[in-house]
Each structure stands twice: as C-alpha cells, then as structure tokens.
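J.: got a predicted model here, sequence first, then my questions.
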Amino acid sequence: MKWKHIRNIREITLPHNSRGWLSIDSTGGGSATGGVRFGQNVSPDEVRELSEEMTLKFSFLNLPIGGAKAGICCPSPVSPEEKKEIFLQFGKALSPLLREYSYLPGTDMGTMPEDIDQILKGAGLEPQKKDKEINSGYYTAISVFAALKAAASASGLELKNMRITVQGLGKVGIELIRLAAQNGLKLIAAATRKGCLHDAKGLDSEKLIALATQYGDDAVFHYNEIKPVSAEEILTINTDVLCPCAGSQPIHAGNVNQINARMVIPGCNAAASPDTEKRLFERGICYLPGFVCNSGGVLCYLLKSYGFDGQEPGDFLDCGIRHKTAKIFDLAKKTNISPADAARQIVYRHQQRFSLESDASGKLQQLLIRFRCCGIREIIYAPIWAVVQPALRGKDGRRRRIARKILFERLFRS
C-alpha cells in the first residue's frame, strides 16, 4: 500500500453563508479517512490541524491509512432543512473525491450519521449503514479510560475515589463520565461551552448524563443544586485527572500555567500544541496526546469489519490501549523524555517504515526496512498476518483466536 504525506486543503463556498474545508494530510493506498466537523467557529486552521492528528492516530496504531478532516463553519443558526442543504452541497462539491474513495468521511463534533448520509447523497452515493450501528463515542471513551488507567498505574495512583473533571458533555464526555462512575472515580466538575459545574464532594453522574442527553450544552443550567460558573474554570480546578473532550486546543499558551491537574488525558483531538505539551511536562503534569487516548473511535470500525461483536471490541480496545500506553511510559522513563514525545517517537518510526516500504523495489527490501524500523517482531508477524487475516471473519474459533492475537500484536505491541 502506497503511503505518503500530501498536506492539501481546499475551501468550498456553501449555502446560508457557510464555508467548508477538506484537509487531506496523508494518503494510504490513495485514500484518506477522517470525520466531518460542523459548528459556528470551525476554521481552516483547525481542520488542517485535525487532519494531521488523524495521520498521527493511524500511524500510532501501525495502520498505513491516510489522515483527513473536513469541517463546515455555519456562523448562524439554521433549520434542519437548511442544514441538510449545506451537507448536500458539500457532498456535491467533494463528489469526485468521494466517488473515487479518495476521501472516506465519518461523524465528528456537530455531525450525526444522517449528516454523513446527506454528504454521500450529494455525491450520488448510497448511505453508509454501518455508521448507524456503531456508537463511536462509546468506543472513544473506552480508549480514553484505558489510557487513563495506564497513566494512573505509571503515576502510582489508585482509581478508587480518584477525582476526575470532564470538559465537554457530548458523545465522548457522557460515555466517559459513565465509565468513571462504574469504576469508582469521583466526578467533581463537568463543563460545556455554556458553563461549569463544580462540587468537591462529587456530582451526581447519572443525573448529569440524563441532563446532558436532554439539554446538551444547556445541561449546566438544569442541575439545580449548583450554580454554574464560567466554562473556563474547569481547567483551573484542583483534580487528579482532567479530560478535555470538546474542541481543538482547549489547553494553550494562555491557560497552560493555570492547569491544576496531576494528569491530562484528552478525549478530544489536538488538545494541546507540542509547545504546550512541553510546558505541561515542565510543570510535572502527566499529559498524553489525543491521538493516543481517543483512538478507539476510529479503531472500532476496523474491529467491527473484522467480525468483532458484542463486548469484544470494547474488551480488545481496553486491553490494547492500556498495553500500548504502558509502553509509552516505559519508553519515556528509559529515554528521559515526556510521554507525549515518547508517543511521537512510536508514530515517526511507523511513518518512516510506511514511507520507505512505499518506495521499496521488492519484498526483500520491504523486509529489510521492517527489520530496521520495527525489529524482528514485525518480520515474524507481517507474513503470518497476511495468511490469517481472512480467519477474523471465519467460523473456525481456533483460527479466529490466532488471527486476533496477531492483530493485537500488530496494533498494540509494535
């Protein structure tokens, strides 16, 4: 599969004073994958940055898949019919890329499966029915919580009664709060863009989930026992773990010195720039990049396509992300660098291999490249994977277990 960085962004004029962008950061086999973001403040810089994050996410998982992101800025409220028209025209404008499968869209902040259906309809394509069967927010939250558990273990912290604050009560934030409650963590603060609720004794997680499901960002005004404060205060609250789950770069140069958490485990993409990550590390705050923590959202589709069902995708993700995150902390300790830099070392090693293999003249050269970049493990498992991959969807239980073990090795141990 040919893999390469291309870093291309295009702008599209849309109805109702809206503008759209598609940023393709890299391609694998000629295509790139990434969600479509919709909101009043979406910008081309944000879309470009998020497409880069998608490349990092796939590379971290040892998947030579291209990273992309689309975004639509709609500055004023629109009716459901007007929103449909915007997505329809966006799909029409991207029709050549969509019809050739050069860009594969998915849901993101502000979009639902039916919005993606409208984009595909605009391009003259059939809806992607699988999007309606998978709660990607749930699987994203599983990977975030798995990374949290690994970070807590590396930091010597117990999960029981650990204080957690969650910024963003969307699809990921809600599921993360539910997982935290099930595992005995204490939710002491939660915020939407409208405000922040804080109670050092702990918020009622189930009540907050119900309110967020019913009222969205306005949920903070319906939790009657507590008066909300400004949304930005979520970042300054003393807590064990802060989980930003909304927006792009909620932590930046202007507020990084106000962060009052022992760990920052993002559920959103691009939660901080590399410079801000460095400052968090200097302050002794454990930070993991979003491409590590929230990779479950993209990986769940792959697992479903391989026949994983029921609790299997969640269990596989939980075990795998915990294992790979633990490797990050081991590498960081061994090389005396930050966990964020250690994660990027893993990414760049994989990207080097992807790029070199794309230019290799034959299988022998590919094997030498794999050995140089990833060691003997990749040499052993790559040919085995090619043989056992079809068994993932087969009925032979023994062969399927072997295939899943090899898949685990390739995604999480490399």
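T.: Structure's in. What do you need?
J.: please count neighbours and contacts with C-alpha atoms only from this point.
T.: Will do.
J.: can you get me the centre-to-centre distance for stretch 310-324 and its chain?
T.: Relative to its chain's centre, stretch 310-324 lies at 15 Å (CA atoms, centre = their mean, to the nearest Å).
J.: meant to ask about stretch 147-159
T.: Counting by CA atoms, centre = their mean, stretch 147-159 comes out at 20 Å from the chain centroid.
J.: ditto for stretch 360-369
T.: The answer for stretch 360-369 is 32 Å, by CA atoms, centre = their mean.
J.: give the buried residues for it.
T.: Counting neighbours by 16 or more other CA atoms under 10 Å, one finds that the buried residues in stretch 360-369 are 366-369.
J.: so can I have TSV of those showing secondary structure?
T.: TSV is the format used below for the buried residues of stretch 360-369 (DSSP: H, G, I helix; E, B strand; the rest coil):
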residue	secondary structure
Gln366	helix
Leu367	helix
Leu368	helix
Ile369	helix
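J.: any chance of these in CSV, plus distance to Gly173?
T.: Formatted as CSV, the buried residues of stretch 360-369 follow (distance: CA to CA, whole Å):
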residue, distance to Gly173
Gln366, 42
Leu367, 42
Leu368, 43
Ile369, 40
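J.: what's the closest of the residues you listed to Glu232?
T.: Distance to Glu232 across the buried residues of stretch 360-369 (CA to CA) is lowest for Ile369, with 47.2 Å.
J.: which residue ranges of the chain form strands?
T.: With strands called from DSSP state E, the chain shows them at 3-14, 18-28, 32-39, 66-73, 103-107, 163-167, 186-192, 195-198, 239-244, 261-264, 286-287.
J.: alright, now check it against this:
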Amino acid sequence: MAENPYEMALKQLKKAIDVLGYDHNIYDVLSKPQRILEVSIPVKMDDGSIKVFVGYRVQHNDALGPYKGGVRYHPGVTKDDVIALAMWMTWKCSVAELPYGGGKGGVRVDPRKLSMGELERLSRGYIRAIAPIIGPDVDIPAPDVYTNPQVMAWFMDEYSKLKGRNVPGVVTAKPVELWGSYGRIEATGYGVAVAAKFASRKYGLPFEGARVAIQGYGNVGYYSALFMHKWGAKIVAVSDSKGGIYNPEGLDPQKVKAFKERSGTVVGFPDAKKVISNEELLTLEDIDILVPAAIENVITGENADKVHAKIIVEGANGPVTPEADEILFKKGIIVVPDIIANAGGVIVSYYEWVQNLQGLQWKLNEVLKMLKDKMLSALYKVYRKYNKLDTDLRTAAYAVAVERVVNAMKLRGWI
C-alpha cells in the first residue's frame, strides 16, 4: 500500500530538523499548515443536473513571502495529499531562494470526464470559493496535475471580475498571450535536465553518452528528454501510463512525442526495440540516469534494491519513499530530490509574477538563462551542505530549505 504523502513529508522534515540540531518546537510549528480551506463547488452539468465537487487550498508557511503552489484536478485528491504538497512547496521555494512560502490546491474530480464547459464552470467556481484567501501578495496558484494554461486563464479572469480590474499576477503559468511568460512550458523539464547534468558532473559520470530512462512522458518527461538529448545524453527508455518503450541505441524525443500525440501513447513507437512496463523501466540494468517524472511513490522499499541507475533525478513530486531513500543511499545511488530537481517550474512562475508586477515580458533566451543560473546556484548550495553534513542529497536540500524558513521565522519573531 502506498505511503500517505503527509506522513512521508513529516519523516523528511523530521530528518532535516534532527541534522540541523533544532528542538522539537521547530518541528511542531513546521509540521502543520497555517491554514486549510475546504470548499464545496456546485457545478451545473451539461445535462442540467447539479454536481458538487470538493476542493482544498492549503497554505503551509508564508515566512518567506506569499504562498505559492499549483492546483490539481484528480479523482484521488485527499486533504493529506494537498497538505504534503503544500509543505513540499515551502521547501522548494526556500531552497531555490524565492520570496515565497508554500501552498497547494486540489479538486476531487476526473477532468477527463467533463466537457469543456463543465471544466470551465468548475474552475471558475473553485477560484470564487478560494478568492478570499488568495491574491498577488497573498497566495498565487499555478497548474498541477490535469490543470493547464487554459485553466489558469479562467482563474485569472474570474478573480479579475471579482476585483473589478485585471489582476494578472494572481496566478502563474498563464498563456503567453494573456500575461504568461516565455519558457514556462519548458521550465520544469529544463530544470530537471540542468540538475541531471550537474549531478553527473559532480559524481564523475560523463554526461555525453549517459544512458537515460524517463518514467512519464507528459510535459516534464518530454522536456527533460529533449534537453538531455540536446546536451549529448542518450534517451534509451521512456514510458507513460499505458507502458514503456526501450531502444539501447537511443530514442529521438521529438519523434516519440509526435507519435504519442497521434496515438495517445508511446507504446507502439516504430523505432522502439521492445515494449516494457513502467516497473521494468525503473529497474533497467543498463542505464546511468533515471528520471521518475510521473507520479509519487514509484520507487519504494519493495523495488529500490532492484534499481541499477547511478543517479536518480526526481522530475515528479515524491516518487521515492523514505524507505527507498535509505536503500538507495546504502547502494551509493545519488538521488537529486524533487524540491530542487523539479523547481524549474516554480522558478519561472516567479519570473512570470515579476514580469506581471512590472508590466514586462522577457524573451525566451533571457528566461532560460536566468533559470539555469538560479538552478545551479541552488544546486551548489545543496551540494555544499551535503558535503558539510555528510548525509544524502535530499536531507541536505531539506536542511538548506528548513534553515532558511526557520531563520525568517526567528527574524520575524514567530519563534
């Protein structure tokens, strides 16, 4: 059975608190979110019936600045999921040195079963329900699982109607035509690729020719593959929810994407040598870098011992459980944790927010250069903490993040 993500987040926090030598009072403060809002969203369906959906907005900590975090639409959304994700956003923003705290939202719904009109009415209803506790200086939502720039456009428009003026900075990852930022679509995958290249260099693995497997071929998986391929790595396996493909000679990320767009899956791609399962992809023997970029809890205490990759870069949130972390650490496998590996999205969301506040729009090459610099700065800080504490990279990243939040709380007189 998959571990409760909130319990997983608490274990990770406790480990960081212990290595930093903080007392239990700090843990007590940071283990609980500052606010949990649960809302009911009545939506008129196309057949005339009314269906009520449950939604959440969790605000974990705002010591460093406004709450920041995505909104996911998923039939399996629970309050504990959203609390854990909000906490992870606090650490992700902190380790990247952004002026943000952590927040997260979710609605329990299968959006694939909704018409476009039903999806719009749900989105507008959700943002109206949480409007009293969000805003450009308070809490800035963004996309997550099964939400996208169109949903952000509806969010922004509905919030602006409530305020009687355009408020573009209330959400990020909007369409470029509607105060969005160039580079936001590529951002998370680009950041994963930067993290992978950094880790391979630091741990003596030549990136040129490194063999890479990527679980999940949505936005993050695709752009991770694209940039790693451009920088000389060899993508030998990719997968989606329907299965995976493998070719020891390498796969062309753009051709795989084009095939998936036509067929709905990577399975059946003509240049693949064989079809593999998602579980087989995780445990391939001839890979150097593994990127789990799909869902949480895929590398666990049950399969971690079968992982052969030298480096794991977490494109998804929480793909490696704490039990798996212990096993991988003992095996000498480097895990670049999610709070830094996939921070590219929130970093460019920050850049979008800054552009909105100043009425600017930067060029793509400017955004990607700033993103690369920001990612490398954060990675070096984590690496130095890793060497100082003689621990794993995740604990080092959490230590950097928690320390920054605690210092802010102390300066503000909260603790």
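T.: Alright, I've got the coordinates. Owing to the predicted nature of the structure, the values given are computational and were not obtained by experimental measurement.
J.: closest to Asn269 of the first structure among the buried residues of stretch 360-369 of the first structure?
T.: For these, the nearest to Asn269 of the first structure is Ile369 (30.5 Å; CA to CA).
J.: and the residue mapped onto Ala231 of the first structure from the second structure, how far is that from Ala233 of the second structure?
T.: Taking TM-score structural alignment, the alignment pairs Ala231 of the first structure with Asn278 from the second structure. Relative to Ala233 of the second structure, Asn278 of the second structure is positioned 21 Å away (CA to CA, to the nearest Å).
J.: swap in Lys161 of the second structure?
T.: 48 Å.
J.: cool, and Val354 of the second structure?
T.: 34 Å.
J.: who's more crowded, these two?
T.: Ala233 (23 against 15; other CA atoms under 10 Å).
J.: pretty sure the more buried one contacts Ala213?
T.: No - with contact defined as CA atoms under 8 Å, Ala233 of the second structure does not reach Ala213; the gap is 10.5 Å.
J.: what residue in the first structure is paired with Tyr380 of the second structure?
T.: Match for Tyr380 of the second structure (TM-score structural alignment): Ala326.
J.: list the contacts of the closest residue to that match other than its chain neighbours.
T.: Nearest residue to Ala326 of the first structure, sequence neighbours excluded (CA to CA, 6 or more residues apart in numbering): Ala150, at 5.7 Å. Going by CA atoms under 8 Å, 6 or more residues apart in numbering, Ala150 of the first structure touches 322-323, 325-326.
J.: what about 7 Å?
T.: Contact analysis of Ala150 of the first structure by CA atoms under 7 Å, 6 or more residues apart in numbering lists 322, 325-326.
J.: next, count neighbours for the alignment partner in the first structure of Val335 of the second structure.
T.: Following TM-score structural alignment, the counterpart assigned to Val335 of the second structure within the first structure is Tyr287. Look at Tyr287 of the first structure: counted by other CA under 10 Å, it has 24 neighbours.
J.: neighbours around the closest residue to Tyr287 of the first structure other than its chain neighbours, how many?
T.: The shortest distance from Tyr287 of the first structure to any non-neighbouring residue, by CA to CA, 6+ apart, is to Val264 (4.8 Å). Number of residues near Val264 of the first structure (other CA under 10 Å) recorded here: 27.
J.: quick one: Val264 of the first structure from Gly290 of the first structure, how far?
T.: 10 Å.
J.: cool, Thr239 of the first structure as well?
T.: Going from Thr239 of the first structure to Gly290 of the first structure by CA to CA gives 19 Å.
J.: Gly29 of the first structure too?
T.: 25 Å.
J.: ditto for Trp385 of the first structure
T.: Separation of Trp385 of the first structure from Gly290 of the first structure (CA to CA) stands at 28 Å.
J.: for Ile174 of the first structure, same thing?
T.: 17 Å.
J.: Leu208 of the first structure now?
T.: Taken as CA to CA, the span from Leu208 of the first structure to Gly290 of the first structure is 24 Å.
J.: who has more neighbours, the two?
T.: Gly290 (25 against 21).
J.: would you agree that one is in contact with Ala271?
T.: Yes - between Gly290 of the first structure and Ala271 a contact is recorded at 6.4 Å, counting by CA atoms under 7 Å.
J.: which residues are common contacts for those two?
T.: Counting by CA under 7 Å, 6+ apart, nothing touches both Gly290 of the first structure and Ala271.
J.: aligned to Pro113 of the first structure, what sits in the second structure?
T.: Counting by TM-score structural alignment, the partner of Pro113 of the first structure is Pro149.
J.: OK, contacts around the residue nearest to Tyr287 of the first structure?
T.: So, once contact is read as CA under 7 Å, 6+ apart, Val264 of the first structure ends up touching 241-243, 286-288.
J.: against Glu97 of the second structure, how distant is the alignment partner in the second structure of it?
T.: Counting by TM-score structural alignment, Val264 of the first structure corresponds to Ile312 in the second structure. Taking CA to CA as the measure, Ile312 of the second structure falls 23 Å from Glu97 of the second structure.
J.: same check, this time on Leu119 of the second structure
T.: In terms of CA to CA, Leu119 of the second structure sits 35 Å off from Glu97 of the second structure.
J.: in contact with the residue lying closest to Val151 of the second structure once chain neighbours are set aside, which residues?
T.: Excluding the flanking residues, the one nearest Val151 of the second structure by CA to CA, 6+ apart is Ser123, at 6.6 Å. Each residue near Ser123 of the second structure by CA under 7 Å, 6+ apart is listed here: 151, 154-155.
J.: can you select the buried ones among those for me in ChimeraX?
T.: Buried members of the contacts of Ser123 of the second structure, defined by 16+ other CA under 10 Å, are picked up in ChimeraX with:
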select :151,154,155
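J.: how do the contacts of Ser123 of the second structure look in the first structure, which are kept?
T.: Counting by both residues aligned by TM-score structural alignment, their matches' CA atoms under 7 Å, the contacts of Ser123 of the second structure that remain in contact in the first structure are 151, 154-155.
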